[in-house]
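Engineer: sequence plus the predicted model coming up.
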Amino acid sequence: MSKSPSLNNLFYSGGQVVLWIVQHIPLRTLRVLGRIGGLVTYRVAGARRRVALENLDLAYGDELTQAEKTAIAKSSFINLFTTILEFCYSPAIKGSMDNLVTVTNSEVFLNAYAEGKGVILLVPHMGNWEVCGRWHGEQGVVQHAVVRRQKQEWMNRIVTSIRASNLIQEIDKKNGLRKVVAALRRGEMVSILVDQHARKEAVEVLFFGQPAMTHASVALLALKTGCRVLVCSGFRYPDGSFGGVFSDPIETTETGCRETDLVENTQRYVTAMEHYVRQHPQDWMWMHRRWKGTKAAPVEWEDEED
């Protein structure tokens, strides 16, 4: 239930005060606070801590010791808390993102974008997936992010304004298909986070060897528009600074069998993301219940007008 306009304005004003405070704290200090906040959250958020450890058991089994899994879970909480603080801080960033993020394989992404066919960037919840998007805009890339709107309007206003400062245009996940297709046909970039459990329009693929329901939207869009699909994975260096790496373009398989194509292509995307999660497991969001079961609403495609 949405709050009254006056109450929304009050919360928005309070949020602006918090942002002002955060943006006047040195980034290095914020990362220290992020570490403290992440460890405290790990301690007090028992349900999410259990989910993280259960997920690590599913993903790694006996490959890792319990101590190693616990360390990864703690680091995951630290990364998430730090990412939130950095996101709030990001409008205050001065100068080029090249001073803050080290990007690998960038020429592959820029070449794919230059083809003009449109690019879907698969972005796992790793490193700082929000702030690193600013780097794309600085390269002259017109970018959109498919997002889920917040329940509270005051929160939407704050989050949207921060993303705009990072050169990111939002597309509401709900009923946003037309805008996504239009952006791709204009040769622009659309980033989509597809590393979470999907309840609707999903297919079953394997993630860390376990059945995982995953949105088939990217495969649908690639088949329909002929766009390029790449993974952009963030991670952190030991000092907390950002790193980012682009995969090579992921080939789209088209056999003529719709169901086969959706599963095969979605599996390729998930396998590519798993590769990067395995490289930097401490930076992925393990507290999300990724493996909830294998039932989902059927995939449907609503034809869009050209």
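Structural biologist: Good, I have the coordinates. Numbering: from 1, shown residues only.

Engineer: going by C-alpha atoms from here, please, whenever you check contacts or count neighbours.
Structural biologist: Fine.

Engineer: any idea which strand is longest in the chain?
Structural biologist: For the chain, the strand that runs over the most residues, judged by DSSP state E, is strand 228-236.

Engineer: which outside residues touch that strand?
Structural biologist: Contact partners of strand 228-236, identified using Cα atoms under 8 Å, 6 or more residues apart in numbering, comprise 109, 112, 117-124, 126-129, 132, 222, 242-251, 269, 272-273, 276, 280, 283.

Engineer: and for stretch 137-149?
Structural biologist: Contacting residues not belonging to stretch 137-149 are listed as 96-97, 113, 136, 156, 166-174, 176, 183, 188-193 [Cα under 8 Å, 6+ apart].

Engineer: just the ones in helices from the residues you listed, please.
Structural biologist: If you go by DSSP state H, the contacts of stretch 137-149 have Tyr113, His136, Asn156, Ala183 in helices.

Engineer: find the nearest non-adjacent residue to the third one, please.
Structural biologist: On the basis of Cα to Cα, 6 or more residues apart in numbering, the spatially nearest residue to Asn156 that is not a chain neighbour turns out to be Gln150, at 5.6 Å.

Engineer: okay, now the one to match up with it:
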Amino acid sequence: MIGLIRALFGFLRLLGPERSSDLGGWLLRTVSPLIPVNRVALANIRATFPEKDEAEVKRIARGAWDNLGRTAAEYAHLKTLFDYDYLNPDAASRVEVSGIEHFIALKDDEKPGLIFSSHLANWELPAICAAAYDLDTTAVFRAPNDPAIAGIVHEIRSGAMGGLAAAKQGAAFAMQGVLEKGGHLGMLIDQHFTRGVVVPFMGRPALTNPILGKFARRFECPVHGVRVIRLPNQRFRLELTPQLDLPRDAGGEIDVKGAMAMMTAVVEGWVREHPEQWLWMHRRWRPNMISAAALAEYDHTIARTPLFKAT
């Protein structure tokens, strides 16, 4: 199995990043109607966009599969995919960066920092960007379920990124250690988390990992969002938001649930802008796992959380 995967990645490297991306996108876009989890994607899109007709729902789903196929194929080129030179921003490259001043500020402020992101376009690029700018960042990731694939993906990530921390039992202690040393954490926050807090996402309650809100409260450090947009002709744009002005409780400390609601609201805006580039195949909403008490608190969260503000 490992040999077969390595041979596939070797073939993709021979094709180059552009043709690999096109091949991966075409393959998953073509076979997606036959993949059982496509029903999850279609159901999620219909529930989120009830105003859209079935043709548009299927178009968004096909686009999401196309993006996933491209992202998978691009793993073979992660070391070379990010080619933006911030010292020469007018040079031709497949990547452009917006908000570079925030990256530089994070590097120079001598404080820990938190960066959240989502499964949009090629979501691996922000961690590669941070490494390229020598920003001391540890990316928190969830390993693929298949051990063979997980091993190869970890090998590729290790060669292209800075620090890596697997999202598993005890990971919070390692993440805390990074921040205590003045480092930065990057984390995707748009997946279901069974022990999470309930926040609004795309008009419905969703369980979300509260760890970044807890760290923001404890360390009083800058929190930024970063997204990737897939552009025509196999190009990308990275956008780093200004620092978020997170909601606080009566005692003046950062409100954890309110903070996660605000971060999630930022992600929602991204997804609504480019729905065909998000990972709709994930079972993000699981109402049967949310208690009545949590739903009541959810209504309270909506009422007390301000709109996204940045300083």
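Structural biologist: Structure received. Quick caveat, the model's predicted, so the values are computed rather than measured.

Engineer: from the ones in helices among the contacts of stretch 137-149 of the first structure, which is closest to Ile36 of the first structure?
Structural biologist: Using Cα to Cα, Asn156 comes nearest to Ile36 of the first structure of those, at 26.7 Å.

Engineer: so what corresponds to that closest one in the second structure?
Structural biologist: Alignment note (TM-score structural alignment): Asn156 of the first structure maps to Ala150 of the second structure.

Engineer: and Lys224 of the first structure, how far from Gly176 of the first structure?
Structural biologist: Plainly put, Lys224 of the first structure is 16 Å away from Gly176 of the first structure if you go by Cα to Cα, to the nearest Å.

Engineer: so who does Arg289 of the first structure touch?
Structural biologist: Contacts of Arg289 of the first structure (Cα under 8 Å, 6+ apart): Val51, Ala52, Asn55, Gln196, His197.

Engineer: mind doing that once more with 7 Å?
Structural biologist: With contact set as Cα atoms under 7 Å, 6 or more residues apart in numbering, Arg289 of the first structure has these partners: Val51.

Engineer: give me the element it is part of.
Structural biologist: Under DSSP states H and E, no helix or strand contains Arg289 of the first structure.

Engineer: looking for the alignment partner of it in the second structure.
Structural biologist: Residue correspondence to the second structure (TM-score structural alignment): Arg289 of the first structure is matched to Arg283.

Engineer: just the helices from the first structure, written as ranges.
Structural biologist: For the first structure, helices defined by DSSP H occupy the ranges 5-22, 27-44, 46-60, 66-89, 106-114, 133-138, 153-165, 177-185, 217-225, 258-279.

Engineer: how about the fourth one, aligned to which bit of the second structure?
Structural biologist: Meaning helix 66-89 of the first structure. The alignment places helix 66-89 of the first structure over residues 54-77 of the second structure (TM-score structural alignment).

Engineer: any idea how far Asn67 of the second structure is from the match of Asn156 of the first structure?
Structural biologist: To Asn67 of the second structure, Ala150 of the second structure is 20 Å away according to Cα to Cα.

Engineer: hmm, back to that, the contacts of stretch 137-149 of the first structure in strands, which ones?
Structural biologist: Those of those mapping onto strands are Gln169, Glu170, Ile171, Asp172, Met189, Val190, Ser191, Ile192, per DSSP E.

Engineer: which residue, other than its chain neighbours, is closest to the first one?
Structural biologist: Ranked by Cα to Cα, 6+ apart and with sequence neighbours excluded, the top spatial neighbour of Gln169 of the first structure is His144, at 4.6 Å.

Engineer: also the second one?
Structural biologist: Taking Cα to Cα, 6+ apart, and ignoring the residues beside it in sequence, Glu170 of the first structure has Ala145 as its nearest neighbour in space, at 5.0 Å.

Engineer: map that neighbour onto the second structure.
Structural biologist: In the second structure, Ala145 of the first structure lands on Ala139 (TM-score structural alignment).

Engineer: residues near its match, how many?
Structural biologist: Neighbourhood size, Ala139 of the second structure [other Cα atoms under 10 Å]: 26.

Engineer: Asp62 of the first structure: neighbour count?
Structural biologist: Using other Cα under 10 Å, Asp62 of the first structure has 9 other residues around it.
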